[in-house]
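Novice: I'd like to go over a predicted model; first the sequence, then the structure.
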Amino acid sequence: MSIYTTEDTTLASDDTRAGAKVSAGAAFGAAAAPPRMTSLDVLESEALHIIREVVAEFERPALLFSGGKDSVVMLHLATKAFWPGKVPFPVVHVDTGHNFPEVIAFRDRTVERLGLRLVVGRVQDHIDSGELAERADGTRNPLQTAPLLEAIRANRFDAVFGGARRDEDKARAKERILSLRDDFGQWDPRNQRPELWNLYNGRHTVGQHVRAFPISNWTELDIWRYIERVGIELPGLYYAHQREVYARDGMWRAVGDVSLPRADEPVLTKMVRYRTAGDMSCTGAVESTAATVAEVIREVAASTITERGATRADDRISEAAMEDRKKDGYF
């Protein structure tokens, strides 16, 4: 009888054969076969490896933490990478001053719970000093570069972890896991290194630094499945809730002090949730009844547009909006 099986055999029969092999092996004193790794296991293992490699190779790393879902997952991975010790680097938040209040409250609770050092770069400080000026559209997300680079220089960070994923935007799709930035914090696509297998080149000179993206290969759906599997807490705005909103540019904008409707934009109360938690003045909500992680997963699985494409007005400024910001030194 042939020992080979066809590819279309059922999982149940695979499990039965595997159990038989283990039993037979045990009878002869052989070691049991290791359990199969799921796709989430592989992604988690890769991310933990990258985080540990960066901490081993660099002197002053830091992690960008906004309280959004990707940075929350990143912080969870960092916590797991060094457990039972504490996370051995500070977290950095570039505060636009237009953040959702519930996200800032979540950020502060998390930092206190884990005993982390929080470094905050404030856009408002740079506006007050005259270095930056308010934009005509009121959006502050494009103004985050200067506070970020100032925080990196002031604290002499030589590696900065970010939660960027390649599925978010075409500018991020071609990003390396370790992205070299020059003395001005800028990204030059011609000065990036090949990354073969799991080998990451962190070599840099004085004044340069590296952005590290451990979850580059994750998708939005992977993020939510991992949140479900591990039981990670998120700010409540990621789940369906009632909120006063108005329609602009094909998105539902929240009503707030920094996000006010025009006279021709009626205010409605909608059941919505957020797929990303950015600047309140440029981040849109989506109509949704998904109030649990499982419901969000089903919703995301059926979506045909990324969260940034669906809800971030600042990425619609031009076709190369994200690319331009990356070249200037942001993400």
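Specialist: Okay, I see it. Residues are numbered from 1 along each chain as shown.
Novice: okay, CA-based contacts and neighbour counts for the rest of this
Specialist: Noted.
Novice: secondary structure class for the residue lying closest to residue 74 once chain neighbours are set aside?
Specialist: Counting by CA to CA, 6 or more residues apart in numbering, the nearest residue to residue 74 once its immediate chain neighbours are dropped is residue 163, at 6.4 Å. With DSSP: H, G, I helix; E, B strand; the rest coil as the basis, residue 163 sits in coil.
Novice: Just confirm residue 163 contacts residue 215, I think it does.
Specialist: Yes - counting by CA atoms under 8 Å, residue 163 touches residue 215, with 6.3 Å between them.
Novice: ok, the residue nearest to residue 74 - contacts?
Specialist: With contact taken as CA atoms under 8 Å, 6 or more residues apart in numbering, residue 163 is in contact with 64, 70-71, 74, 213-216.
Novice: ok, now how distant is it from residue 234?
Specialist: Remark: distance between residue 163 and residue 234 (CA to CA, to the nearest Å) = 15 Å.
Novice: A further structure is provided below for comparison with the first:
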Amino acid sequence: MTATEPRSCPRLGHLDSLESEAVHIFREVAGEFERPVILFSGGKDSIVMLHLALKAFAPAPLPFSLLHVDTGHNFPEVLEYRDRAVAEHRLRLHVVSVQDYIDRGVLRERLDGTRNPLQTVPLTEKIQAERFDAVFGGGRRDEEKARAKERVFSLRDEFSQWDPRRQRPELWQLYNGRHAPGEHVRVFPLSNWTELDVWQYIAREKIELPQIYYAHEREVFRRNGMWLTAGDWGGPRGTESVETRLVRYRTVGDMSCTGAVDSDAVTLDQVIVEIAASRLTERGATRADDKMSEAAMEDRKREGYF
């Protein structure tokens, strides 16, 4: 190569580019905000998000705490993973309980037994009480049309509400974190990832997941076209019968609204093949809380949900 010939720069692969973008977002928030927090449930997207955050600041400790809104209907396997990850990385975890709000009469149980929609008030009150000014979530644009509208930095007003008309442009990966007192910003480092990207990254990075994401035998019953886990949260009822099936979970909320899919995928490679062949989004196929109306997710986001 002569002095006048341009040097060729190595091109990043697809997963490398997504990782680099997410790491940049975490570091940008660390430099721009005073009290960020990461939503962490022990689900696969929050696990990947925590992995990226730890990578962004290594070998230094993670400069953020974690937050989980516990519905009381969570899968035991996921809660066990959550607590183990917190202990392993010596992190601080804030847990706010939906059951506590029900016991105090602030919230009332829904007739359908689903508690995911009840997370909004505990979440927003915890954000205000702890004065969190940036809250990381694992939402991705490919999951649902309301999430497809949202920017990486999503401004929320003093009531934690989202107004799609206040979306800010994010050209050239320039993120605007300005907010008035009482407002905060929701941050989505995985915005541009797909479900397949997430699984391929998990495989590449050898990230451990709760076994609920792989095929296993489970007692389930059929409701509204989905296989739900039997439990004391409100199922089965009436003529709904329990049967043991080989299933796995594509996404995990709580037992009252998250459906399993029939599957024999017991390895990462098998899951990736299964996802690549799917024509349904994970939420569209397995989340009852998104099927309440055409605008269910957008309505909840306007109220303060993720």
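Specialist: That came through, no problem. Just so you know, these numbers come straight off a predicted model, no measurement behind them.
Novice: Fetch the TM-score of the aligned pair.
Specialist: The TM-score (TM-score structural alignment, normalised by the length of structure 2) is 0.97; 306 aligned residues with a CA RMSD of 1.5 Å.
Novice: circling back: can you tell me which of the contacts of residue 163 of structure 1 is nearest residue 49 of structure 1?
Specialist: When the contacts of residue 163 of structure 1 are ranked by distance to residue 49 of structure 1 (CA to CA), residue 214 comes first, at 8.4 Å.
Novice: Tally up the residues packed near that closest one, please.
Specialist: Number of residues near residue 214 of structure 1 (other CA atoms under 10 Å) recorded here: 26.
Novice: can you point me to the longest helix in structure 1?
Specialist: helix 39-57 (DSSP state H).
Novice: Could you name the helices and strands sitting against that one?
Specialist: Helix 39-57 of structure 1 is packed against helix 69-82, with contacts defined by 3 or more CA pairs under 8 Å, 6 or more residues apart in numbering; DSSP states H and E.
Novice: who's in contact with the following helix or strand past the helix it packs on?
Specialist: With elements assigned by DSSP states H and E, the helix or strand that comes after helix 69-82 of structure 1 is strand 91-95. Strand 91-95 of structure 1 has contacts (CA under 8 Å, 6+ apart) with 62-66, 116-123, 144, 147-148.
Novice: now strand 91-95 of structure 1, how far from the centre of its chain.
Specialist: 13 Å (CA atoms, centre = their mean, to the nearest Å).
Novice: In structure 1, mark out all the helices, start to finish.
Specialist: Going by DSSP H, structure 1 shows helices at 11-27, 39-57, 69-82, 101-114, 123-128, 145-155, 170-173, 220-230, 293-302, 307-311, 321-328.
Novice: between the ones you listed, which gets nearest to residue 242 of structure 1?
Specialist: Going by CA to CA, the one of the helices of structure 1 nearest residue 242 of structure 1 is helix 101-114, 14.3 Å.
Novice: residues in structure 2 matched by that closest one, start to end?
Specialist: Aligned using TM-score structural alignment, helix 101-114 of structure 1 spans residues 76-89 in structure 2.
Novice: about what we covered before: find the residues that touch each one of residue 163 and residue 215 of structure 1.
Specialist: The contact sets of residue 163 of structure 1 and residue 215 overlap at residue 74 (CA under 8 Å, 6+ apart).
Novice: Map residue 290 of structure 2 across to structure 1 for me.
Specialist: Applying TM-score structural alignment, one finds that residue 290 of structure 2 aligns to residue 315 in structure 1.
Novice: That match: neighbour count?
Specialist: There are 21 residues near residue 315 of structure 1, going by other CA under 10 Å.
Novice: got it, and residue 123 of structure 1?
Specialist: Residue 123 of structure 1: 25 neighbours (other CA under 10 Å).
Novice: How about it, nearest residue that isn't a chain neighbour?
Specialist: The shortest distance from residue 123 of structure 1 to any non-neighbouring residue, by CA to CA, 6+ apart, is to residue 96 (5.0 Å).
Novice: So the one you found sits against residue 124, correct?
Specialist: Yes - counting by CA under 8 Å, residue 124 is a contact partner of residue 96 of structure 1 at 6.9 Å.
Novice: Now list whatever residues contact both of those two.
Specialist: Joint contacts of residue 96 of structure 1 and residue 124 (CA under 8 Å, 6+ apart) do not exist.
Novice: The strand ranked longest in structure 1 vs structure 2, average offset?
Specialist: Among the segments of structure 1 that qualify as a strand by DSSP state E, the longest is strand 241-248. In this overlay with structure 2, the average offset of strand 241-248 of structure 1 from its partner residues is 0.6 Å by mean CA distance after the TM-score superposition for structure 1.
Novice: so where in structure 2 does that strand end up aligned?
Specialist: Mapped onto structure 2 using TM-score structural alignment, strand 241-248 of structure 1 spans residues 216-223.
Novice: For the matching stretch, buried residues please.
Specialist: Neighbour counts over stretch 216-223 of structure 2 (16 or more other CA atoms under 10 Å) mark 216-222 as buried.
Novice: Before I go, just wanted to say thanks for your time.
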